[in-house]
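In: I'd like to go over a predicted model; first the sequence, then the structure.
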Amino acid sequence: MSEPARRTGRDESEEERADRMWTELIQEVRVAQTGVQILFGFLLTVVFQQKYAELSHTDKTIYIVTVVLGASATGALIGPVSLHRLVAGRRVKPQAVRLAARLTSVGLFLLLATMTASLVLILRVATDGSLVTWVVAVVVVWYLVCWYGLPLWSRRRHTTR
């Protein structure tokens, strides 16, 4: 049995809505994918630099955690493309859109964690370490405001019931 139709403010069927939402989601994922792939590619080169051997055990641990987070973010943000490819033509697009949206949300969270860990590592290596915590905290708050705070505020302020 199918779910009851929801009013979307548009005159579109569930399939048309799924098509539109899929297109919008893929455009969003492209932006995030590019960022995470560039960051992940950069991270992969660090271990091959001479300075890597000079890092403290703590910094090497931060680096490894950062690479794992970057790999995980990459997987989550590429996941919607694979999902679409594997379910195309199976008449499950509304369900696929919901799953792809969840994967994208997880990927964005992992990207936030990757960027945070990268910033910690870079600032620990590039500075004497005294302001690392504060600088990272300010940047993470900025990310949270831009990625979650403003969108949630806008959704609450502008959503009609």
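Out: Yes, it's here.
In: rest of the way, CA atoms for contacts and neighbours
Out: Will do.
In: distance between stretch 81-89 and the chain's centre?
Out: Chain-centre distance of stretch 81-89: 20 Å, with C-alpha atoms, centre = their mean, to the nearest Å.
In: Count the residues that sit near residue 108.
Out: When neighbours are counted by other C-alpha atoms under 10 Å, residue 108 registers 21.
In: Structure two is appended below for comparative analysis:
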Amino acid sequence: MTQAGGRTGRDESDEERADRMWSELIQEVRVAQTGVQILFGFLLTVVFSAEYDHLDHADRVIYTVTVVLGACSTGALIGPVSLHRMVSGRRVKPRAVDWASRLTFVGLFLLLATMAASLLLILRVATKDPAVAWLVAAVVAWYVLCWYLVPLWVRRRHTMR
């Protein structure tokens, strides 16, 4: 939307923009945080089930990697909250928003990896089908399309210059 004087976008100070971006980022993180915490919680219970003892070595390795990925994803997605608490009131919000955004991006990447590894483990155990890897690859491709490629396409095609 063009404003008087040929300017585009919002009429806000750097601090107002940082406040708005922080609020938007926290809303986005809440969605991902909830999902990763539920998934991580379920992953932690698997080791205590009777079926865990019957997993072969490869499935135990996949499980271990999945739990570590889930823990890392949880840390990265909770990181922006800790960052905000530690720097609140220090007049560094624009930089804090940048770092929180980076942590969120890393957390989403790790969440994708956690979900892929979880799906691989579940489908391997449930089906014993060698085609599982192809199915998981297709799901990962779908995640990449939805989470990265479409947003990058929209960003490139529709960003006002």
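Out: Everything's here; your move. If you're wondering where the values come from, they're calculated on a predicted model, not measured in any experiment.
In: tm score of chain vs chain?
Out: The pair, once superposed, lands on a TM-score of 0.94 when counted by TM-score structural alignment, normalised by the length of structure 1; 155 aligned residues with a C-alpha RMSD of 1.0 Å.
In: In this structure residue 63 of structure 1 contacts residue 121, no?
Out: Yes - counting by C-alpha atoms under 8 Å, residue 121 is a contact partner of residue 63 of structure 1 at 6.8 Å.
In: Compare those two (neighbour count), which wins?
Out: Using other C-alpha under 10 Å as the criterion, residue 63 of structure 1 and residue 121 rank with residue 63 on top: 24 against 20.
In: May I have the residues that are in contact with the more buried one?
Out: Neighbouring residues of residue 63 of structure 1 by C-alpha atoms under 8 Å, 6 or more residues apart in numbering: 117-118, 121.
In: Helix or strand: which one has the residue most central in space within structure 1?
Out: Centroid-nearest residue in structure 1: residue 108, 1.8 Å away (criterion: C-alpha atoms, centre = their mean). Using DSSP states H and E, residue 108 of structure 1 sits in helix 93-126.
In: and residue 129 of structure 1, which of the three is it?
Out: Following DSSP: H, G, I helix; E, B strand; the rest coil, the label given to residue 129 of structure 1 is coil.
In: buried sites along the helix or strand following the helix holding residue 108 of structure 1?
Out: For helix 93-126 of structure 1, the succeeding helix or strand toward the C-terminus, using DSSP H and E, is helix 132-144. Within helix 132-144 of structure 1, the residues that count as buried by 16 or more other C-alpha atoms under 10 Å are 132, 136, 140.
In: Could you export the residues you listed as CSV, including distance to residue 158 of structure 1?
Out: CSV is the format used below for these (distance: C-alpha to C-alpha, whole Å):
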residue, distance to residue 158 of structure 1
132, 37
136, 31
140, 26
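In: From those, pick the one nearest residue 91 of structure 1.
Out: residue 140 (39.9 Å; C-alpha to C-alpha).
In: is it true that that closest one touches residue 117?
Out: No - in this structure, residue 140 of structure 1 is not within contact of residue 117 by C-alpha under 8 Å, at 10.3 Å.
In: Trace residue 41 of structure 2 over to structure 1, please.
Out: Residue pairing (TM-score structural alignment): residue 41 of structure 2 is matched to residue 41 of structure 1.
In: I'd like to know how many residues surround that match.
Out: 14.
In: What helices and strands are in contact with whichever strand or helix holds it?
Out: If you go by DSSP H and E, residue 41 of structure 1 is part of helix 14-46. The elements that helix 14-46 of structure 1 packs onto, with contact taken as 3 or more C-alpha pairs under 8 Å, 6 or more residues apart in numbering; DSSP states H and E, are helix 57-87, helix 93-126.
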